[in-house]
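1. Quick one, structure for this:
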Amino acid sequence: MYLWTRMDQENTIYGIRTVLEALQAGKAIDRIFIQKGLQGALARDLQALAKKEGVRTSVVPPERFARFRNKNHQGVAATVSPVSLMDYQALIDQVVARKENPLFLLLDGVSDVRNLGAIIRTAECTGADGVILPAQGSAPVTADTVKTSAGAVYRVPLARAGHLKDAVYYLQASGIQVVAASEKGSDSLFQTDLRQGTALVMGSEEKGVSATVLKIADHIVRLPMEGSIGSLNVSVACGVFLYETLRQRTAGQS
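-> Next up is the predicted model:
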């Protein structure tokens, strides 16, 4: 529902041909909304291309388009990211080629746009080399994300992976250790060596890092907790992980 409410903002495009051409041009589209019952060759081409490119689609009833009767929507609308997202392989290759011990951040199921913006802001402040998001189940990069990030979305490279596990495998093959945050971890964050090339994986507050990613991560670490609540807001927890990494890497420096 929240994503639909964003459709009256400036980052929305309308019309089946417009959306199809945007996809073909490689524009950063977050989600496509298709009116239920829409038929025709162009509609089939649009759905096929969206599936190929890993762009999320939602089929919605015709009445949802009523508010856009002054737009030539033709039963199709799409939210477009204000920021271009890279291919995750290209991002990893570029960073690894120029930096000895890079730092990546992978977000698994972080669905709130403001949390996403706050996390990206902290990632920029702590020297992260890139943030990788899954194509499904991730908050879109919206105007609110840009605002909450204080413009950091324009400074930290953002990339998208069809499946986050693919990015994990590629990072490991590139010599990067993958450290997943989970209360199930046997080691404390503060016992984990983060000075080498590292990719931190943070999950949603509700579900945490997915079982698929936990299974293939190099390390599963927990954040020590003393209070009775037992969990932190994901952007706060992410900040602790990022700053512990920065602390280790700058220890001994004046």
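2. C-alpha from now on. contacts and neighbour counts both.
-> Fine.
3. The spatially closest residue to residue 80 that is not a sequence neighbour: neighbouring residues, count only.
-> Excluding its sequence neighbours, the residue lying closest to residue 80 (CA to CA, 6 or more residues apart in numbering) is residue 29, at 4.4 Å. Using other CA atoms under 10 Å, the number of residues around residue 29 comes to 27.
4. Pretty sure residue 23 is one of the things residue 29 touches, is it not?
-> Yes: between residue 29 and residue 23 there is a contact at 7.3 Å, judged by CA atoms under 8 Å.
5. What about residue 243, how many residues nearby?
-> So residue 243, with other CA under 10 Å, has 16 neighbours.
6. Quick check: which element contains it?
-> helix 234-250 (DSSP states H and E).
7. ditto for residue 201
-> strand 198-203.
8. likewise residue 90?
-> Going by DSSP H and E, residue 90 is in helix 88-98.
9. other SSEs contacting that helix?
-> strand 158-161, helix 164-173 (3 or more CA pairs under 8 Å, 6 or more residues apart in numbering; DSSP states H and E).
10. Second chain to compare with the first, below:
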Amino acid sequence: MNSRVVPRAVWPNQSLHHVLPSVRITSAKRRRMNYNDDDAYDESHNNHNSTNNGNSDKAEDIWNGIDSIFNRIMQNIKDNSYKDYPSLHRVVDYNDLSRNLSREELNAVLRGLNDDTPRNDLISIWNHVVRINRDGMVDIINSILLYVNNFVRNYKNGKLDVKEILEELKIDEKSLRLFKTSSLKEISSCDFKYYNDFYTLLNNEKKIEDIKDLINSYMKFADDTKKKIYHNYIKQFKESFEKYIEKKNNTPK
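-> As a prediction, this is how the structure comes out:
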């Protein structure tokens, strides 16, 4: 049977018997049912001996068909769940340190941890947490540049030159590189503390929920630090900008 299970609508406008496999009695089945083709003319006589076996085979075929349909329904539900939630069927190899896990992948891994998770696996996962915490500075710098650009362009209907402002306030590749370095130092300032706490849990009959709580606390610290770094930069930019405008206005033309 070539029926296909349609997502969210199993065989629309059809009742179940329309999709059940048709039960055909083949010659081989007839022989298994003690049905003699030569005596076919005496149907009523043979009917008495074959009824029980025939009904049994028919019932078996029908149940096999129902099982097949049920299995396809379950597989279809599973396949569509995978489409909506890819992380359900994607195996995340967190022991592969040649690539960084995304935050989504890490969260999926954390949900699957239990007290039987091997020690080495937990160490690999911790290394990914450290990497994720130290990642994101490029996004922060891009957000800063976008903010500065929009701020300057919108100031007094765009009368200022963005390039000139960047040069005057020394917002360039060199300064942003130094900003990135100092920011990473700030983000990693508590690495040693969390590192010690992590290995203390590992060495003292770890409880997986305690390790998860530590990881979440560590990641929250990094996220909060990144937000603070961004807002502090914007605050300093505005202060420098106001000083530049004041100086510009006081300069004789």
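11. Could you tell me the TM-score of the two chains?
-> Superposed pair, TM-score by TM-score structural alignment, normalised by the length of structure 2: 0.24. Supporting alignment: 99 aligned residues with a CA RMSD of 5.6 Å.
12. circling back to that earlier point, any buried residues in the following helix or strand past the strand holding residue 201 of structure 1, and which?
-> Next helix or strand after strand 198-203 of structure 1 toward the C-terminus (DSSP H and E): helix 211-216. Across helix 211-216 of structure 1, burial judged by 16 or more other CA atoms under 10 Å covers 213-214, 216.
13. which stretches of structure 1 form helices?
-> Taking DSSP state H as the test, the helices found in structure 1 are 2-5, 16-24, 41-53, 88-98, 113-125, 143-148, 164-173, 211-216, 234-250.
14. neighbouring contacts of the third one?
-> If I follow you right, that is helix 41-53 of structure 1. The contact list for helix 41-53 of structure 1, computed with CA atoms under 8 Å, 6 or more residues apart in numbering, reads 16-17, 19-20, 23, 56-57.
15. can you tell me which two in those residues are farthest apart?
-> 17 and 56 (17.4 Å; CA to CA).
16. any idea how far residue 46 of structure 2 is from the nearest residue to residue 141 of structure 2 once chain neighbours are set aside?
-> Spatial nearest neighbour of residue 141 of structure 2, chain neighbours left out: residue 176 (7.4 Å); criterion: CA to CA, 6+ apart. The gap separating residue 176 of structure 2 from residue 46 of structure 2 is 94 Å, by CA to CA, to the nearest Å.
17. Report all helices and strands that the strand or helix carrying residue 210 of structure 2 contacts.
-> Assessed by DSSP H and E, residue 210 of structure 2 sits inside helix 208-250. In terms of contacts (3+ CA pairs under 8 Å, 6+ apart), helix 208-250 of structure 2 is packed against helix 119-134, helix 137-154, helix 173-187, helix 191-203.
18. Out of those helices, the one nearest residue 244 of structure 2 is which?
-> Using CA to CA, those put helix 137-154 closest to residue 244 of structure 2, at 12.0 Å.
19. Measure how the closest one sits relative to helix 173-187, angle-wise.
-> 130 degrees (axes from the mean of the first three to the mean of the last three CA atoms, to 10 degrees).
20. tell me which residues of helix 137-154 of structure 2 are tucked away?
-> 137, 140-141, 144-145, 148-149, 152.
21. That helix versus helix 208-250: what angle between them?
-> 30 degrees.
22. And the next helix or strand past helix 137-154 of structure 2?
-> Sequence order places helix 162-168 as the next helix or strand after helix 137-154 of structure 2, per DSSP H and E.
23. hang on, the earlier thing: which one of the helices and strands packed on helix 88-98 of structure 1 has the most crowded surroundings?
-> When the helices and strands packed on helix 88-98 of structure 1 are scored by mean count of other CA atoms under 10 Å, the highest mean neighbour count falls to strand 158-161 (a mean of 22).
24. and the residue nearest to residue 122 of structure 1 when sequence neighbours are not counted, how many residues sit next to it?
-> Leaving aside its sequence neighbours, residue 122 of structure 1 sits nearest to residue 239 (CA to CA, 6+ apart; 6.1 Å). Residues near residue 239 of structure 1, counting by other CA under 10 Å, number 20.
25. and the gap between residue 239 of structure 1 and residue 16 of structure 1?
-> Taking CA to CA, one finds residue 239 of structure 1 at 41 Å from residue 16 of structure 1.
26. Same question for residue 220 of structure 1.
-> With distances taken as CA to CA, residue 220 of structure 1 is found 44 Å from residue 16 of structure 1.
27. for residue 106 of structure 1, same thing?
-> 32 Å.
28. quick one: which of these two has more around it?
-> Ranked by neighbour count (other CA under 10 Å), residue 106 of structure 1 and residue 16 place residue 106 first, with 26 against 22.
29. mind listing what the more buried one touches?
-> By CA under 8 Å, 6+ apart, residue 106 of structure 1 lies in contact with 131-133, 164, 199-202.
30. One more pass at 7 Å, please.
-> 131-133, 199-202 (CA atoms under 7 Å, 6 or more residues apart in numbering).
31. Format the residues you listed as JSON lines; extra columns: distance to residue 158 of structure 1.
-> Below are those laid out as JSON lines (distance: CA to CA, whole Å):
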{"residue": "131", "distance to residue 158 of structure 1": "5"}
{"residue": "132", "distance to residue 158 of structure 1": "6"}
{"residue": "133", "distance to residue 158 of structure 1": "8"}
{"residue": "199", "distance to residue 158 of structure 1": "14"}
{"residue": "200", "distance to residue 158 of structure 1": "15"}
{"residue": "201", "distance to residue 158 of structure 1": "15"}
{"residue": "202", "distance to residue 158 of structure 1": "15"}
